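Undergrad: Provided below are the primary sequence and the corresponding predicted coordinates.
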Amino acid sequence: MEHPAQIGHNSKDRSVQITVRLFNSVAMNSPHLPAQLERTYPVGTTIDHVVRDLSLPRKDLFLILINGRDISSGRVGDLNISREIEDGDIVAFSGPVPYSYGYGAPVV
């Protein structure tokens, strides 16, 4: 994976550790990955880098949550994959699901 450009002179060799959780069609279409995994990335890594690193099927990405918050703009297909991750983030990737109690809506 191509590493992002370092931010600032003191970020060299710094890293962030995140938890990644996969739901619905993203999990089903990524059988090479467990439903939850820990990853370490350089400072400045974006969601796009994580998606490419994990080889997640972009066609299945419908919802991306960071620490339980939807990072999309509210427009269908606008997932804000340029957002940088921070140390300790829990990043959840989900395919489309109906948002109703007990019907498979992701819980992070």
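TA: Happy to help now that I have it. Residues are numbered from 1 along each chain as shown.
Undergrad: C-alpha only now, for contacts and for neighbours.
TA: Noted.
Undergrad: my read: Ile66 touches Ala92, true?
TA: Yes - Ile66 is within contact range of Ala92, at 6.4 Å (criterion: CA atoms under 8 Å).
Undergrad: neighbour-wise, which of the two wins?
TA: Set Ile66 next to Ala92 and count neighbours by other CA atoms under 10 Å: Ala92 wins out with 24 against 20.
Undergrad: Report the separation between the more buried one and Gln36.
TA: 9 Å (CA to CA, to the nearest Å).
Undergrad: any common contacting residues for the two?
TA: Common neighbours of Ala92 and Gln36, using CA atoms under 8 Å, 6 or more residues apart in numbering, are 20-22.
Undergrad: And here is the other one:
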Amino acid sequence: MPHFKSTEVPCPQIEWQELMNSSIINDDPIASITSIQTALYNRFGNTNNSKFLVNCATYQKQYISTSELVKNENLKENNFLLPQNMFFSSSGDGYCNINSNGIWCQIAALQA
């Protein structure tokens, strides 16, 4: 069975993490996506080995209650919150997740 990485290794790519941290726009996930993609392009160029998928979302702490009613209401209102409602598994090191300035972002390397 192959080894899969998940939340215990949020970002094995230190260079990507530094680019992401310097490119995130406070509380603006859409602008952060463009800023991060631009930083990646400027650093790695536009080759088949440097294609990236960038996801960002507003990041807020979500508190889980034991009451089923409160859980259901919490999920209805906060189903967009990441990474609390997002899980991932990777069979390699071509990804990075960070939380910074009210934004959660993820990069994944692409190869077609």
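TA: Arrived safely. All figures in this text were calculated on a predicted structure; none of them were measured in a lab.
Undergrad: What TM-score do the two superposed chains give?
TA: Once superposed, the chains reach a TM-score of 0.28 (TM-score structural alignment, normalised by the length of the first structure), with 53 aligned residues with a CA RMSD of 3.9 Å.
Undergrad: Let me know the closest of the shared contacts of Ala92 and Gln36 of the first structure to Asp53 of the first structure.
TA: Val20 (11.8 Å; CA to CA).
Undergrad: For the closest one, grab the count of nearby residues.
TA: By other CA under 10 Å, neighbour count at Val20 of the first structure equals 20.
Undergrad: tell me the contacts of it?
TA: For Val20 of the first structure, the contact set (CA under 8 Å, 6+ apart) comprises 36-39, 90-93.
Undergrad: For it, give its distance to Ile90 of the first structure.
TA: 6 Å.
Undergrad: Just give me the neighbour total for Asp53 of the first structure.
TA: 12.
Undergrad: Over to Asn97 of the second structure?
TA: The burial count for Asn97 of the second structure: 22, using other CA under 10 Å.
Undergrad: Could you check how far Val70 of the second structure is from Thr58 of the second structure?
TA: On the measure of CA to CA, Val70 of the second structure and Thr58 of the second structure end up 22 Å apart.
Undergrad: what about Ala39 of the second structure, how many neighbours?
TA: Neighbour number of Ala39 of the second structure under other CA under 10 Å is 17.
Undergrad: Need the three-state assignment for it.
TA: helix (DSSP: H, G, I helix; E, B strand; the rest coil).
Undergrad: Now for the closest residue to it other than its chain neighbours: which residues touch it?
TA: In space, and not counting its chain neighbours, Ala39 of the second structure is closest to Leu19: 6.5 Å by CA to CA, 6 or more residues apart in numbering. Listed by CA under 8 Å, 6+ apart, the contact partners of Leu19 of the second structure are 36, 39-40.
Undergrad: switch to 10 Å and redo it
TA: Counting by CA atoms under 10 Å, 6 or more residues apart in numbering, Leu19 of the second structure touches 35-40, 43.
Undergrad: before we move on, what about Arg39 of the first structure?
TA: Contacts of Arg39 of the first structure (CA under 10 Å, 6+ apart): 16-20, 50, 54.
Undergrad: Make TSV out of the contacts of Leu19 of the second structure and add distance to Ser100 of the second structure.
TA: Shown next, in TSV, are the contacts of Leu19 of the second structure (distance: CA to CA, whole Å):
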residue	distance to Ser100 of the second structure
Ser35	14
Ile36	13
Gln37	16
Thr38	18
Ala39	16
Leu40	17
Arg43	21
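Undergrad: Any idea how many residues pack against Leu37 of the first structure?
TA: For Leu37 of the first structure, using other CA under 10 Å, the count is 12.
Undergrad: Good, we can wrap up now.
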